[in-house]
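**Student:** Dropping a prediction and its sequence here:
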Amino acid sequence: MLDFPVVDKEIAGIAPDFRAISILVDANGTKKGRVDPNILLSACDYVCSGGPEWRDAHLASWGDVYSRFGAKPNRTPCSAQALKRRVEKDGCIPSINPVVDLYNAVSLRFAVPVGGENFDAYVGSPRLTVADGTEPFDTFANGDAIVESPSKGEVIWRDDVGATCRRWNWRQGTRTRLETVGGRMWFILESLATMPEEALEEAGKMLVSGLIELAPGCEVYKQKISQWT
């Protein structure tokens, strides 16, 4: 069992039905592989066809959760909602790199927020918590690197240095951003009760399968998060 991530008890009052799958991948010394180059396009087509059937209910539940900690889901939606909107607007989303394309495809196909992080850039364990408003968050604005802070009371992911993702899973920070396949990579798939539990498991399996294709010989450590620490 992994000793992370840590989910603070305050989160239970905001999303009592929150559950997730945490996946750590050690790709040190692995060979370079490849994933199906059509995986992202296929997922976009699936969204355009209306799938999956629980999508709207699940994304609406995330909107309710965002409202509970003071965020405006129409303005700053969860990551899965943001991807869906881009697909509905443009028909597809652009390729970024193989590993990001993979977890974006999983997110679209299962209507679930998926985060991918460079675990070697973390200081201490990932923690889902409520911000006090002083945590530094590295990001970009108008093309320039800046450091901002989350709002007090905002749900964030963080490590011992500062925030790594704002408004739960809305915006990822640059310090721990995953840009290549290699080293230690950490992924989190986040769901609520309106997503079938078996669908969350299938999403995790799709992600693990793709990661093994991208980094043959990698070591994968998978854990379900459903208890408050």
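**Tutor:** Cool, the structure landed.
**Student:** C-alpha only now, for contacts and for neighbours.
**Tutor:** Noted.
**Student:** can you give me the strands in this protein?
**Tutor:** 6-7, 19-26, 114-118, 127-130, 137-141, 144-148, 155-158, 163-166, 171-172, 184-191, 219-225 (DSSP state E).
**Student:** what angle sits between the third one and strand 184-191?
**Tutor:** Per axes from the mean of the first three to the mean of the last three C-alpha atoms, to 10 degrees, the angle that strand 114-118 makes with strand 184-191 is 160 degrees.
**Student:** can I get the strands of the chain in JSON lines with distance to P37?
**Tutor:** JSON lines is the format used below for these (distance: least, C-alpha to C-alpha, whole Å):
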{"stretch": "strand 6-7", "distance to P37": "34"}
{"stretch": "strand 19-26", "distance to P37": "21"}
{"stretch": "strand 114-118", "distance to P37": "19"}
{"stretch": "strand 127-130", "distance to P37": "33"}
{"stretch": "strand 137-141", "distance to P37": "29"}
{"stretch": "strand 144-148", "distance to P37": "31"}
{"stretch": "strand 155-158", "distance to P37": "30"}
{"stretch": "strand 163-166", "distance to P37": "28"}
{"stretch": "strand 171-172", "distance to P37": "24"}
{"stretch": "strand 184-191", "distance to P37": "20"}
{"stretch": "strand 219-225", "distance to P37": "22"}
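**Student:** try it against this one:
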Amino acid sequence: MIIDNEFWELFPDATIYSLVAKRLNNNDEDTAFYEQLLSAAEKEAQQYIQTEPFRENPVVAQWREAFTKFKTKKGARSSIEALLKRVSQGKELGTINPLVDIYNSMSLKHGVPCGGEDLNAMDGELHLGVAKGGEQFLPLGAEEDAPALTGEVIYYDQTGAICRCFNWREAQRTMLTENTTNAVLIIESINAEQSKRAKEAIEELQQLINDRFGVETTSSTFKK
């Protein structure tokens, strides 16, 4: 992964953690394991939503502030806010597929945004940077292209955007599926306190994937 200078200019205190896992079998049918993993993480996540109103919880407030530093689509919120909102409303997370369930559980447990992409579906190197505007993007669940906005923080490759507004919105093109065999998982932080939790999250994520899938993984840390 390459992180562009334009990103560091916006977020000089950020730390981005990535984990590459190869030769996976992401078609584990032991749904009970993943349901239990998510349920335990939902309980852990209660520590991040102790304040009323919801928006004043530090994890939520810090990411809302971060999203004011670049161009966003109206209503865009950090992925961790979306997960914590569900928990605060008493809504359980359903299982999707093993890799997604695992990174969602780590996201909730450690209060940090997590995401994942299928390496085989990418066109060249993965970048985190600032959109020039118009980068091709077909959102998950959509039927029409929704190009990136000029000045928006995006993950992208040579074909177009992969995630918009950090990992707020996922592209269909590179999403993790049951057929994914090679994946990159990413955990984001924008300050020192978040970075500490993100480091714990990536280490636990790596151990869980190593144990669950029996594969070797490679982690990387990116700082300015």
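**Tutor:** Right, received. Where do you want to start? Predicted model only: the values in this text are computed from it and were never measured.
**Student:** thinking again about what came up before, closest one to W62 of structure 1 among the strands of structure 1?
**Tutor:** strand 184-191 (8.5 Å; C-alpha to C-alpha).
**Student:** show me what contacts the residue nearest the centre of structure 1?
**Tutor:** Per C-alpha atoms, centre = their mean, the C-alpha nearest to the average position across structure 1 is that of G115, at 2.1 Å. G115 of structure 1 makes contacts with Y103, N169, F187, I188, L189, as judged by C-alpha atoms under 8 Å, 6 or more residues apart in numbering.
**Student:** And it? What does it align with in structure 2?
**Tutor:** Using TM-score structural alignment, the partner of G115 of structure 1 in structure 2 is G115.
**Student:** try A105 of structure 1
**Tutor:** Under the alignment (TM-score structural alignment), A105 of structure 1 pairs with S105 in structure 2.
**Student:** Also L24 of structure 1?
**Tutor:** For L24 of structure 1, the aligned residue in structure 2 is V20 (criterion: TM-score structural alignment).
**Student:** Next, count neighbours for the closest residue to its match other than its chain neighbours.
**Tutor:** In this structure, V20 of structure 2 finds its nearest non-sequential neighbour in V184, 4.5 Å apart by C-alpha to C-alpha, 6 or more residues apart in numbering. Counted with other C-alpha atoms under 10 Å, the neighbours of V184 of structure 2 add up to 20.
**Student:** Run the angle between the longest helix along structure 2 and strand 114-118 for me.
**Tutor:** The residue-count maximum for a helix in structure 2 (DSSP state H) belongs to helix 192-213. Counting by the same axes, to 10 degrees, helix 192-213 of structure 2 lies at 50 degrees to strand 114-118.
**Student:** same for helix 192-213 of structure 2, what does it pack against?
**Tutor:** strand 15-21, helix 98-110, strand 183-189, strand 217-223 (3 or more C-alpha pairs under 8 Å, 6 or more residues apart in numbering; DSSP states H and E).
**Student:** Quick check: buried residues in it?
**Tutor:** By 16 or more other C-alpha atoms under 10 Å, the buried positions in helix 192-213 of structure 2 come out as Q194, S195, R197, A198, K199, A201, I202, L205, Q206, I209, F213.
**Student:** Show me what the last one lines up with in structure 1.
**Tutor:** Aligned by TM-score structural alignment, F213 of structure 2 pairs with A215 of structure 1.
**Student:** what's the counterpart of L38 of structure 2 in structure 1?
**Tutor:** Taking TM-score structural alignment, the alignment pairs L38 of structure 2 with L40 from structure 1.
**Student:** Pull the number of nearby residues for the nearest residue in space to that match that is not next to it in sequence.
**Tutor:** Excluding its sequence neighbours, the residue lying closest to L40 of structure 1 (C-alpha to C-alpha, 6+ apart) is A105, at 4.8 Å. Counted with other C-alpha under 10 Å, residues neighbouring A105 of structure 1 total 26.
**Student:** Provide a list of residues in contact with A105 of structure 1.
**Tutor:** By C-alpha under 8 Å, 6+ apart, the residues touching A105 of structure 1 are I39, L40, S42, A43, C44.
**Student:** Now with 10 Å, please.
**Tutor:** Counting by C-alpha atoms under 10 Å, 6 or more residues apart in numbering, A105 of structure 1 touches 38-44, 46, 83, 93, 99, 111, 114, 203, 206-207.
**Student:** What's the separation between it and P37 of structure 1?
**Tutor:** According to C-alpha to C-alpha, to the nearest Å, A105 of structure 1 stands 11 Å off from P37 of structure 1.
**Student:** rewinding a little: can you give me the angle the longest helix of structure 2 makes with strand 217-223?
**Tutor:** For helix 192-213 of structure 2 against strand 217-223, the angle by the same axes, to 10 degrees is 170 degrees.
**Student:** how far apart are helix 192-213 of structure 2 and its match in structure 1?
**Tutor:** With mean C-alpha distance after the TM-score superposition for structure 1, helix 192-213 of structure 2 departs from structure 1 by a mean of 2.1 Å once superposed.
**Student:** how many neighbours does the closest residue in space to A14 of structure 2 that isn't next to it in sequence have?
**Tutor:** Distances taken as C-alpha to C-alpha, 6+ apart place I190 nearest to A14 of structure 2, at 3.8 Å, with adjacent residues excluded. I190 of structure 2 is flanked by 19 other residues according to other C-alpha under 10 Å.
**Student:** what do we get in structure 1 for I190 of structure 2?
**Tutor:** So I190 of structure 2 corresponds to L192, using TM-score structural alignment.
**Student:** any idea how far its match lies from V25 of structure 1?
**Tutor:** 24 Å.
**Student:** what does A105 of structure 1 give?
**Tutor:** For A105 of structure 1, the distance to V25 of structure 1 - C-alpha to C-alpha - is 18 Å.
**Student:** what do you get for W168 of structure 1?
**Tutor:** Counting by C-alpha to C-alpha - W168 of structure 1 and V25 of structure 1 are separated by 22 Å.
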